[in-house]
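Undergrad: what would the 3D arrangement of this be:
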Amino acid sequence: MGDLLDVKGLLCPLPVLKARKVLSGLEPGALLTVEATDPASVIDFPHFCTETGHSLVEQSESAGVYTFVIERKAR
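TA: The predicted structure follows:
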């Protein structure tokens, strides 16, 4: 399923900033799964993907943990 980034407990903008850093080191098409607890992340990650060109493949929530699967854009 690709790389996993655990940003639970961190508040905006840290989850997106950490995801941006990890994504920059991945190959195009690679998947990054992000787990966050900040309720703002449900707004932040879709916006981040729209702005950067990465694809938000999947988004879900379970027991207060928000999970985002992001596909790295082509270079």
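Undergrad: going forward, measure contacts between C-alpha atoms and count neighbours the same way
TA: Will do.
Undergrad: from the centroid of the protein, which residue is nearest?
TA: V34 (4.6 Å; CA atoms, centre = their mean).
Undergrad: alongside the first, I'd like the structure of this one:
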Amino acid sequence: MPILRTRALLNGMATGEELVVYATDPASVIDFRHFCNTTDNALLSHETQPDEVHKTVFIYRIRRGG
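TA: As a prediction, the model looks like this:
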């Protein structure tokens, strides 16, 4: 689901704009890498942060491609 929402948000953005996405699904690491590798968008960074509720939050910074 995070990829579908991310795709929709990026489609409404201008080229070069950046989006920060927070996800709790560990599989999102693979999903976001694959998404950016197969689209014209750039995965600028990927971080993890501990979270009391979900244990880990995955944070992605993506630049809208042209």
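Undergrad: helix, strand or coil for the residue nearest to the centre of structure 1?
TA: Assigned by DSSP: H, G, I helix; E, B strand; the rest coil, the conformation of V34 of structure 1 is strand.
Undergrad: how much space separates it from S55 of structure 1?
TA: Per CA to CA, to the nearest Å, V34 of structure 1 is found 13 Å from S55 of structure 1.
Undergrad: are there residues contacting both of these two? Which ones?
TA: With contacts taken as CA atoms under 8 Å, 6 or more residues apart in numbering, the residues that reach both V34 of structure 1 and S55 are I70.
Undergrad: S55 of structure 1 - how many residues pack around it?
TA: Other residues near S55 of structure 1 number 17, with proximity taken as other CA atoms under 10 Å.
Undergrad: and what of the one 3 residues further on?
TA: E58 of structure 1: 11 surrounding residues under other CA under 10 Å.
Undergrad: then the one 4 residues further on?
TA: The criterion is other CA under 10 Å. On that basis, S62 of structure 1 has 7 neighbouring residues.
Undergrad: please say which position in structure 2 it maps to.
TA: By TM-score structural alignment, S62 of structure 1 lines up with Q49 in structure 2.
Undergrad: in contact with that match, which residues?
TA: The contact partners of Q49 of structure 2, by CA under 8 Å, 6+ apart, come to 56-59.
Undergrad: out of those residues, which are inside strands?
TA: Members of the contacts of Q49 of structure 2 lying in strands (criterion: DSSP state E): 56-59.
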